[in-house]
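Visitor: output the structure for:
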Amino acid sequence: MAVVVVTDSASGLSADVVAELGIEVVPLHVLVGDRQIREGVDPIEIDYSTDSVSTSAASPGELREAYERALRHSDGDGVVAIHLSRTLSATWESGRQAVRDMGAEDRVRLVDSLGAGLATGLPVLAAARRARAGEALDAVYERAVAAAARARTFILVNRTEQLRKGGRLSSAAAFFGSELVTKPLLHLVEGKLELREKVRTRSRAYAKLVAAAVDAAGGEGAALGVQHLGAAEAAENIAAQLREQVPDVEELHVTEFGPTLGVHLGVGALGVLVVPGGCA
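Guide: Below you'll find the predicted structure:
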């Protein structure tokens, strides 16, 4: 058979891509009152303006079940599991526990993507394409690690309250000042969400977002992703600018943030994910 790639539902990949490349996706959870809803599996409607909605990671048991299923499908060739940053979620730690419980360290290789959303999804694509080409476990794993290390993430949010409450934003957030008059532009640094700069107007913030992505892409071609929550028109405009300004765009995905990320980022959030050199 072939190596099977596993990820979590925060990776932002479409159902069509997942099916085409045989990727196993483990749902994360959205907690609404006393209900625990599986992202991408159960019907869900969320009021993103309330603080009563939260999220939780996949459990070691859920991940073990997914890894064991993927191992069977690989017919012994092995599994590469790529999850969102361990500083943003307990999912990676749950995965490590699952692998230990299985005694499968030599057959299930775990990767911290150092990101979330398509910053996880693009390294997943890089690995899954190598797996589909018939490459061995070590080669698929190394491709995922290399793509994750190159990935850059820039996020514009309207508010940081949920991120700060959840401990997902560094202490630099203390220097934001009033969020009513500034737009915080964030980025991921070694898996941690930090303030990049403050911008006073939304139009200026969009320009800064595009400029940061263009600079990160370099001149050798890149894989790009634009994600949003309730800001489809702005996302398409940013995608169009990136197509014009980034040389030799290898691929560009435009999607919405899923609920587990949207709960923390809020309506109006926009993110640009860049993998210099691409994910082919």
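Visitor: alpha carbons only for contacts and neighbour counts from here, please
Guide: OK.
Visitor: next, count neighbours for residue 250.
Guide: 18 (other CA atoms under 10 Å).
Visitor: how about residue 37?
Guide: 18.
Visitor: name the helices or strands packed onto the helix or strand containing it?
Guide: If you go by DSSP states H and E, residue 37 is part of strand 35-38. Applying 3 or more CA pairs under 8 Å, 6 or more residues apart in numbering; DSSP states H and E, one finds that strand 35-38 makes contact with strand 29-32.
Visitor: contacts for the strand holding residue 37?
Guide: Here strand 35-38 makes contact (CA atoms under 8 Å, 6 or more residues apart in numbering) with 27, 28, 29, 30, 31, 43, 44.
Visitor: nearest to residue 269, of these?
Guide: The shortest approach to residue 269 among the contacts of strand 35-38 belongs to residue 30, at 18.3 Å (CA to CA).
Visitor: how many other residues sit next to the closest residue to the closest one other than its chain neighbours?
Guide: Closest residue to residue 30 apart from its sequence neighbours, by CA to CA, 6 or more residues apart in numbering: residue 55 at 4.4 Å. Residue 55 has 21 neighbouring residues, counting by other CA under 10 Å.
Visitor: next secondary structure element downstream of whichever strand or helix holds residue 55?
Guide: Here residue 55 sits within strand 53-56, counting by DSSP H and E. Counting by DSSP H and E, the element after strand 53-56 in chain order, helix or strand, is helix 60-74.
Visitor: give me the residues contacting that following helix.
Guide: Applying CA under 8 Å, 6+ apart, the contact partners of helix 60-74 are 1-6, 24, 26, 77-79, 81, 94-95, 97-99, 102, 107-108.
Visitor: show me what the strand holding residue 55 packs onto, helices and strands only.
Guide: Right, strand 53-56 is packed against strand 29-32, helix 259-265 by 3+ CA pairs under 8 Å, 6+ apart.
Visitor: next, the structure of the following sequence, for comparison with the previous one:
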Amino acid sequence: MTVVVVTDSSAGLSAELAAGNGIRVVPLHILLDNTDLSDGVDPIPEDIYDRHASTAGASPADLAAAYRAALADSAGDGVLAVHLSGLLSGTCAAADLAAADLGAGVRVFDSRSTAMGTGFAVLAAARSAAAGADLDTVAAAAEAVAARTHGFIVVQRLDNLRRSGRIGGAAAWLGTALALKPLLKVEDGKLVLAQRVRTASRAIATMVDRVCELAGDRPADLAVHHVANPDGAAELAATLAERLPGCPPALIADLGPVLGLHVGAGALGVVVSTAG
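Guide: Next up is the predicted model:
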């Protein structure tokens, strides 16, 4: 058999992409009106971003069940669990607890990112596993891609960031910067301010410039994320295609309700995984 790769629903992988690469996905949770909704499993109201919902990570029990099934299906080759940053969610800590009871055959890797910042590492691991690599090699593939992957996001609404508590080093300006459309980035596992910009269009242009600088002249994998903003995502992907003709077309994906609740409707993001 082969090593089995497991991730969580924040990774930005469509059901088709996950299934096509043999990736198991454990849902995160949305808590709405005393109801626990599983991301990617239960229907989510279209107006979720205007309601007082909260989010929760995967539980140790959910993760343990997924790891146990994956370990059995690997026939002893092992399981690599790649999850969103432990500084953004308790999922990685829960994963460590779940894996501890299952032995050395289950290894947890903190991607120190989220969305396709995690997803590109997951895909690299899955492709390595499909090629017959052992657990050490599969883990190394995920680590290598994670190390050269960068994520940026432009938000339209600051109230979600205030409530979420997921952004570091910005408390001093979030309370008064109502006119700003900040460019944020994922850095060292945290969501931090990259640049203060006055208009959304300028923030998006700055994000594109940053991505192009990172990609350089070499092919890079790109993903465009959005929160209830498909037209903006399509326009952003077209801009990247024009600016980076040597790169494959960007994967376009809704950021999903778990992450979307923290950054608000209208947000646009780009993940770039540079060539090794």
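Visitor: circling back to that earlier point, do you know how far the residue nearest to residue 30 of structure 1 is from residue 225 of structure 1?
Guide: 23 Å (CA to CA, to the nearest Å).
Visitor: follow-up on the earlier one: among the helices and strands packed on strand 53-56 of structure 1, which is the most enclosed?
Guide: helix 259-265 (a mean of 23; mean count of other CA atoms under 10 Å).
Visitor: okay, and it goes to which residues in structure 2?
Guide: Following TM-score structural alignment, the aligned partner range for helix 259-265 of structure 1 in structure 2 is 257-263.
Visitor: with structure 1 superposed, average distance for the matching stretch?
Guide: Average distance, stretch 257-263 of structure 2 versus aligned residues of structure 1 after superposition (mean CA distance after the TM-score superposition for structure 1): 0.8 Å.
Visitor: can you give me the strands for the stretch 101-250 of structure 1?
Guide: 108-112, 152-156, 183-189, 192-199, 222-228, 249-256 (DSSP state E, counting those that start in this stretch).
Visitor: now tabulate the ones you listed in TSV and tack on distance to residue 272 of structure 1.
Guide: Formatted as TSV, the strands of the stretch 101-250 of structure 1 follow (distance: least, CA to CA, whole Å):
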stretch	distance to residue 272 of structure 1
strand 108-112	19
strand 152-156	5
strand 183-189	10
strand 192-199	14
strand 222-228	5
strand 249-256	9
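Visitor: residue 16 of structure 1: which of the ones you listed is closest?
Guide: Nearest of those (CA to CA): strand 249-256, 12.7 Å.
Visitor: ok, residues contacting the closest one?
Guide: 12, 221-230, 232, 235-236, 239, 243, 278.
Visitor: residue 202 of structure 2 -> structure 1?
Guide: Under TM-score structural alignment, residue 202 of structure 2 pairs with residue 204 in structure 1.
Visitor: ok so, going back, could the contacts of strand 35-38 of structure 1 be laid out in CSV, adding distance to residue 272 of structure 1?
Guide: CSV is the format used below for the contacts of strand 35-38 of structure 1 (distance: CA to CA, whole Å):
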residue, distance to residue 272 of structure 1
27, 23
28, 22
29, 24
30, 24
31, 27
43, 27
44, 25
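Visitor: which one of the residues you listed is nearest residue 215 of structure 1?
Guide: residue 28 (32.5 Å).
Visitor: so what does that closest one match up with in structure 2?
Guide: Using TM-score structural alignment, residue 28 of structure 1 pairs with residue 28 in structure 2.
Visitor: residue contacts, that match?
Guide: Applying CA under 8 Å, 6+ apart, the residues contacting residue 28 of structure 2 are 8, 9, 10, 38, 39, 55, 56, 57, 58, 258.
Visitor: next, give me the two most distant ones among those.
Guide: 8 and 55 (13.5 Å).
Visitor: excluding covalently adjacent residues, which one is nearest to residue 106 of structure 2?
Guide: residue 79 is the one closest to residue 106 of structure 2 (CA to CA, 6+ apart), at 4.7 Å.
Visitor: isn't that neighbour right next to residue 5, touching?
Guide: Yes: contact criterion CA atoms under 8 Å: residue 79 of structure 2 and residue 5 qualify, at 5.8 Å.
Visitor: quick one: which of those two has more around it?
Guide: More neighbours surround residue 5 than the other of residue 79 of structure 2 and residue 5, with 34 against 31 (other CA under 10 Å).
Visitor: helix, strand, or coil at that one?
Guide: strand (DSSP: H, G, I helix; E, B strand; the rest coil).
Visitor: what is the burial count for residue 166 of structure 1?
Guide: Counted with other CA under 10 Å, residues neighbouring residue 166 of structure 1 total 12.
Visitor: counterpart of it over in structure 2?
Guide: Match for residue 166 of structure 1 (TM-score structural alignment): residue 164.
Visitor: on that earlier part again, closest to residue 174 of structure 1 out of the strands of the stretch 101-250 of structure 1?
Guide: strand 192-199 (9.7 Å).
Visitor: in the stretch 101-250 of structure 1, which spans are helices?
Guide: Ranges of helices in the stretch 101-250 of structure 1, per DSSP state H, counting those that start in this stretch, are 118-132, 137-150, 161-165, 202-217, 232-245.
Visitor: residues in contact with residue 134 of structure 1?
Guide: Applying CA under 8 Å, 6+ apart to residue 134 of structure 1 gives the contacts 2, 3.
Visitor: the corresponding residue of structure 2 for it and residue 140 of structure 2, how far apart?
Guide: The alignment partner of residue 134 of structure 1 in structure 2, by TM-score structural alignment, is residue 132. From residue 132 of structure 2 over to residue 140 of structure 2 the distance is 14 Å, taken as CA to CA.
Visitor: please apply the same query to residue 151 of structure 2.
Guide: 20 Å.
Visitor: cool, and residue 134 of structure 2?
Guide: As judged by CA to CA, residue 134 of structure 2 and residue 140 of structure 2 stand 10 Å apart.
Visitor: cool, and residue 205 of structure 2?
Guide: 34 Å.
Visitor: same thing with residue 201 of structure 2?
Guide: The value you get for residue 201 of structure 2 to residue 140 of structure 2, if CA to CA is used, is 38 Å.
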